[in-house]
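# here's a sequence, model it:
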Amino acid sequence: MTRCINLKIWLLNLIIFTIFAITYGGRLNQNPEFKVRAVNLGGWLVTEGWMKPSLFDGIPNKDFLDGTGLQFKSVTTGKYLCAESGGGTILVANRTTASGWETFKLWRINEATFRLRVFNKQFVGLDGIKVVATSSNTSKTFHIIKENDNSTRVRIKAFNGQFIQAKTEELVTADVSEVNGWEDDDPTVFEMTISSRLQGEFQVTNGYGPIKAPQVMKEHWSTFIVEDDFNFIATNGLNAVRIPVGWWIASDPTPPWPYVGGSLHALDNAFLWAQKYGLKIIVDLHAAPGSQNGFQHSSSRDGSQEWGKSDESIQQTVNIIDFLSARYARSPSLHAIELINEPLSPGVTLESLNKYYKAGYEAVRKHSSTAYVVLSNRLASSDPKELFPVANGFIRSVIDVHYYNIFDDAFENMSAQQNIDFIYTNRSSELNYITTSNGPLTFVGEWVADWRVKNATKEDFQRFAKAQIDVFGRSTFGWAYWAFKNANLRWSLEWMIKNGYVNL
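So this is what the prediction gives:
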């Protein structure tokens, strides 16, 4: 009976809320209580190795983490190993240059044992003694043996106990039981090149393993961001923090392998500190199940992007938003929940993203009528307004755009003044285009006072930072600098403020 009454009350509230949204939705999206002037607490609860390289220092054989891209050049054929057709058939050793088909992604089992994944996502295995890439079976493992720690020469030992050799350019087999030396006429010897690396949450936790990883991550979470940081943020012209979290946080304290428990406790602390120092929090789902963009900051295992390809992954993500909304809805510090960060087009379709955004919005609204719901634009999409049709149906909705003058090669030869002019003209125009009188609010969720300009002066950096604060301050929801702490000092707002580069 009680459950039935509660359901009726919930349905009545939903009907009232829906009528209210239809009548006043556009109006409620305007004039938020205050403009967000925030900083991202990146690299804290979702690992990004470039932000704190020392976090990876203690991993044994840390060159061989999950997702590392390896290319192998036979010393006898002088050509690269290749998964013919990108996978689905044999391996050959006949390519003069290396690209996608010639790159093998590691799946790390332990510091000495690996699976090898090819371009089309099959795994390397054996057909008799022939080396093939035809299987989705992940049980076949290999050892990669270096000549020494400083050498690029390696051998690959297959699960049958035999070494792989490039017998000819067209025939690669695993049938050598004994090896000696590392001579140029030895077909089991390969020159190895590391073509790419990932240093995200998956890599750090699986790299350290189930015994060491909990210790390392607990130390990181308790020291990278502390209460004093919130005090510093609140007393230096900021009023909010955007906190990236990973999908595994909803399973704390026993998240799925290889993740470890403890990030939820850290987030709880953040809410306590935010309330104490009068800050608002934007909880940002930065890493979704299966990875929404294949980058390390979405905790991709090997650069693959699997999120949104099934209803199961979407529903799992909705459940995570429901968990976060239920846990923090009553906190006076909760300002917004960002449903997902930087989904990448075309791997994430607009259809699947809109389906998720509708369900994620309802999950937030089930627990809070006041929290803003932030929708992140798709990276690589040509239409910055593509989310407007779905966002216009929501109240207190926000569109998140990220503006960086550093990643695009178009900025390579720009001077300091040209970069500053680009902010006042191009960025201003882009922001104006997505800022409408009755549409969703606009949020520059990530920006940084760094660029490709060489030999820039301190005054140049100051003017560049001021230009972005001026322009991004016109967004109707606000902005958030990336990030508060970073080993790359221009990306650390704490360092930039302390050293006079940014004045808020």
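
# contacts, neighbours, all on C-alpha from now
Noted.

# next, the contact list for residue 39, please.
Contacts for residue 39 (CA atoms under 8 Å, 6 or more residues apart in numbering) come out as 238, 240-242, 480-484, 493.

# also residue 73?
By CA under 8 Å, 6+ apart, residue 73 lies in contact with 79-81, 93, 190-192.

# between these, which sits nearest residue 504?
residue 192 (48.6 Å; CA to CA).

# cross-check the contact I'm expecting between that closest one and residue 69.
No - here residue 192 does not reach residue 69: they are 10.2 Å apart, not a contact under CA atoms under 8 Å.

# counting by contacts, list what the helix or strand where residue 481 lies packs against.
Element membership for residue 481 (DSSP states H and E) is strand 478-482. If you count contacts as 3 or more CA pairs under 8 Å, 6 or more residues apart in numbering; DSSP states H and E, strand 478-482 packs onto strand 36-40, strand 441-447.

# distance to residue 301 added to those strands, as TSV?
Shown next, in TSV, are the helices and strands packed on strand 478-482 (distance: least, CA to CA, whole Å):
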stretch	distance to residue 301
strand 36-40	23
strand 441-447	24
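
# indicate which one of these is closest to residue 14.
Residue 14 sits nearest to strand 441-447 of all those, at 22.8 Å, using CA to CA.

# re the thing from before, tell me which of the helices and strands packed on strand 478-482 lies nearest to residue 7.
Closest among the helices and strands packed on strand 478-482, once you apply CA to CA, is strand 441-447, at 31.9 Å.

# quick one: the closest one to strand 478-482, angle?
Relative orientation of strand 441-447 and strand 478-482, computed by axes from the mean of the first three to the mean of the last three CA atoms, to 10 degrees: 10 degrees.

# to compare with the earlier structure, here is another sequence to fold:
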Amino acid sequence: MFQQYNRLPVATSRSPEDEPFSPPARDYALPEAEPFQSHDDLSAGASRPRFMGAALGNDPSRHSFTSHTSEPATMVEDYDHVPNKETSFYALNNYQDDPQDSDYNASQRTFGTKASPTVRGTPYLEGKRSTYASPRSRSKRKAIIIGGLAALVAVIVAVIIAVYFAVVKPHSSNDSDSASGATKGGSNSSGSASSPSPTGGAAQNLAVTGGDGSTVTMEDGTTFIYRNPFGGTWYYDPKDPFNNAAQAQSWTPALNQTFNYGVDQIRGVNLGGWLVTEPFIVPALYEKYVNTSTPAVDEWTLSQAMANDTASGGLQQLEDHYKTFVTEQDFAEIAGAGLNWVRIPLPYWAIEVREGEPFLPQVSWQYFLKAIQWARKYGIRINLDFHALPGSQNGWNHSGRLGSVNVLNGPMGIANAQRSLDYIRIIAEFISQPEYKDVVAMFGVTNEPQGNMVGQEALASYYLQAYNNVRGASGTGIGNGPFISFHDGFIGLAGWAGFFPGSDRTSLDIHPYICFDGQSSAPYSSLLTVPCSTWASNQNNSMSAFGLSTAGEFSNAINDCGLWVNGVNLGARYDGTYSGGGTWPFVGECAPWTDWPSWNQSMKADIQQFSLASMDALQNWFFWTWKIGNSSVTGKVESPAWSYQLGLQQGWMPTDPRQAAGICDPTAVFTPPLQSWQTGGAGAGQIPASFSSSFSWPPATISNAGAATLLPTYTQTGTVPTLAAPTLSASVSVNVGDGWNNASDTASMFVPVATCSYLNPWCGEVPPPSPLCSAPAKRADQLAAPTITATP
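Okay, the predicted model is just below:
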């Protein structure tokens, strides 16, 4: 049973800026810092729960998991036992985004190749207002009309003023920001949107910017009404497509302004299940193929099933999903919800696939380009999360293939890491270009690697090489490429204190969940202090001991109820149906936790208070996830605690996330700013040689494989694929970039040695081939059924 807690008072309607912070100290341990529990009790083929780390309950540790798989360029054919084959006119009227703040005025390409290329929020708002005053000056345009009626004069003047402020002034203001052949402005605004309506023909003289209540015209000519009560403004001019003048909210710096990390608060949401599918997020995709001889349990098996289903469109069904699951209106709604960042999972097959890998290649990248355009239009920054690596970094379904861990683990651990580092370099070269760097402002280089399995030394070595690849593409210092985000590998924030000293703009990422392992029937009302007591002090400490520390994922779930939350057809611990291993006694029926249409206002208020406490404790965060798709069987969302959008629609998510400020008071809080080098200032990028030499690449040994020198590796002789830029209208002549920011980076791609034998990249912990290099390389046609690798 969970410990019983006194319920926090439900937040009042006061502005979070009304009272200063005076928080006390916390000394509770972060679950993620707890030891990682073994899973050798899982049955063969069982999907691990998606998430890891300790949970509440009598057991201080908790499991988590979910997985992926794919094949190499060449493999030894006799390894039959290897796993699975298969934009503001508000100032005119002294608009205030906070009605209780009397002092604040809101006015304020196709794929090519490259071969040898020649806070915490409210406590700091006063400081931020002075730093981020609106750059737009407000002037009145007078028109003198001789003759005519007075009424006609008034009408003409009104029209002139409206056109000036809606089109002419924003455009001219943003023109001043152009540089290096590409304008750098931003559209930082958004809002809830009404259903789109057709324009009825070719649009002429369309507005290029607007705020709350304005009409937005999308690429296909349909329109919707932009809803943003927070002073946000959108901006998009087809003739100036890289303008960064938009602003998500009045308190968030526009994309053409500096985001002050450690002072400006990251309030974000994930776009999970979009470009990397996940069964519990998009169940309808999987339900179609779940009752087959080889059920779809991950994107690998889903892709195979779709490819065989030519009558339904084959693998192209995935593009239909990309087109519809997340659209421009979602970005507008996200900004209108008071959110200023999105974290977007991206798989390696957005770049390429190799022999035997069934994924739809490169197409998801085209939709990530759309995400950049939409984020730019509404002033939202992107955290690109490299979510699925070749061979799988964690063996869970959201890595692409359910099965074994093959990055930094097992005989293909080095080769798969080499390939992954190349993909990190390719992505970094693209997003570091002037046209994209202000939108894609953070890069999570690897999602949820199993640090306790591969070892922190090996993981740190890999991370340092990833850091070098990103900074090699972007350079160091403010404005040069993205912030780099390292997942803690479930080792815990405290375990990374002091790592990467002098590194330029690096951050730690944790994924705190309390819904796995120990289960309890305790209601939300008894768990409202859990986020504050469990997470807050660790976040504060890490902001000082390491630097920027964010929660890349968290949710409102307090148990594991929900369709396929643990994996396809694995059941739930809560109701005793979990078949992934272990003994789980019946706690209660899951129906009350998933039947959201029956939730009363009291329960919704408790969930909202829980989410606010989580936001305040975590300080800089990304909720998992923006939306959960409907089940094709029941026609509704079956995992409601995980959907931010549904929570907004139904009333259990806060319409203004700033209400979170002070929920965890009194408690000790991080005092900004971050150290200068942590944000790209003096000393940034000067990592001591002694540290670098201690974590040189590659590591000396690989877990479950032995000495790195005895393992298969790739060679740098391949042609580097370059990520494509967006295709613009033929009438627009602007620089879209060539996909490669640093022309002096001419290193080739890691590819198999022609005369070497390799295991399948997804082989698991099997003996390496001997000898490593022989006559022509051979390949296995089949892979055995996937098994779950027990965690150390």
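
# can you pull the TM-score for these?
Once superposed, the chains reach a TM-score of 0.62 (TM-score structural alignment, normalised by the length of structure 1), with 339 aligned residues with a CA RMSD of 2.8 Å.

# quick check: which of the helices and strands packed on strand 478-482 of structure 1 is nearest to residue 378 of structure 1?
The nearest among those, by CA to CA, is strand 441-447 at 13.1 Å.

# so that closest one matches what in structure 2?
Using TM-score structural alignment, strand 441-447 of structure 1 corresponds to residues 548-554 of structure 2.

# what do you get for stretch 135-149 of structure 1?
By TM-score structural alignment, stretch 135-149 of structure 1 lines up with nothing in structure 2.

# next: stretch 238-246 of structure 1.
By TM-score structural alignment, stretch 238-246 of structure 1 lines up with residues 339-347 in structure 2.

# which stretches in structure 1 count as helices?
Here structure 1 has its helices, by DSSP state H, at 2-28, 201-224, 227-234, 263-277, 311-328, 350-365, 388-391, 416-422, 428-434, 458-472, 493-498.

# can you list those helices in TSV and add mean neighbour count?
Below are these laid out as TSV (neighbours: other CA atoms under 10 Å):
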stretch	mean neighbour count
helix 2-28	13
helix 201-224	19
helix 227-234	17
helix 263-277	18
helix 311-328	19
helix 350-365	20
helix 388-391	17
helix 416-422	17
helix 428-434	16
helix 458-472	19
helix 493-498	18
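
# tell me who's in contact with the equivalent of residue 387 of structure 1 over in structure 2.
Using TM-score structural alignment as the criterion, residue 387 of structure 1 maps onto residue 496 of structure 2. For residue 496 of structure 2, the contact set (CA under 8 Å, 6+ apart) comprises 488, 546.

# pull the most distant pair out of the contacts of residue 73 of structure 1.
Using CA to CA, the pair of the contacts of residue 73 of structure 1 lying farthest apart is 93 and 192, separated by 13.3 Å.

# tell me which of these two has more neighbours.
residue 93 (26 against 18; other CA atoms under 10 Å).

# show me what the more buried one lines up with in structure 2.
Counting by TM-score structural alignment, residue 93 of structure 1 has no partner.

# for residue 93 of structure 1, give its distance to residue 166 of structure 1.
With distances taken as CA to CA, to the nearest Å, residue 93 of structure 1 is found 6 Å from residue 166 of structure 1.

# ok, residue 157 of structure 1 next?
Residue 157 of structure 1 sits at a distance of 13 Å from residue 166 of structure 1 (criterion: CA to CA).

# more neighbours: which of these two?
Counted by other CA under 10 Å, residue 157 of structure 1 and residue 166 do not tie: residue 166 has more neighbours, with 28 against 22.

# excluding residues flanking it in the chain, which one is nearest residue 421 of structure 2?
Spatial nearest neighbour of residue 421 of structure 2, chain neighbours left out: residue 466 (6.0 Å); criterion: CA to CA, 6 or more residues apart in numbering.
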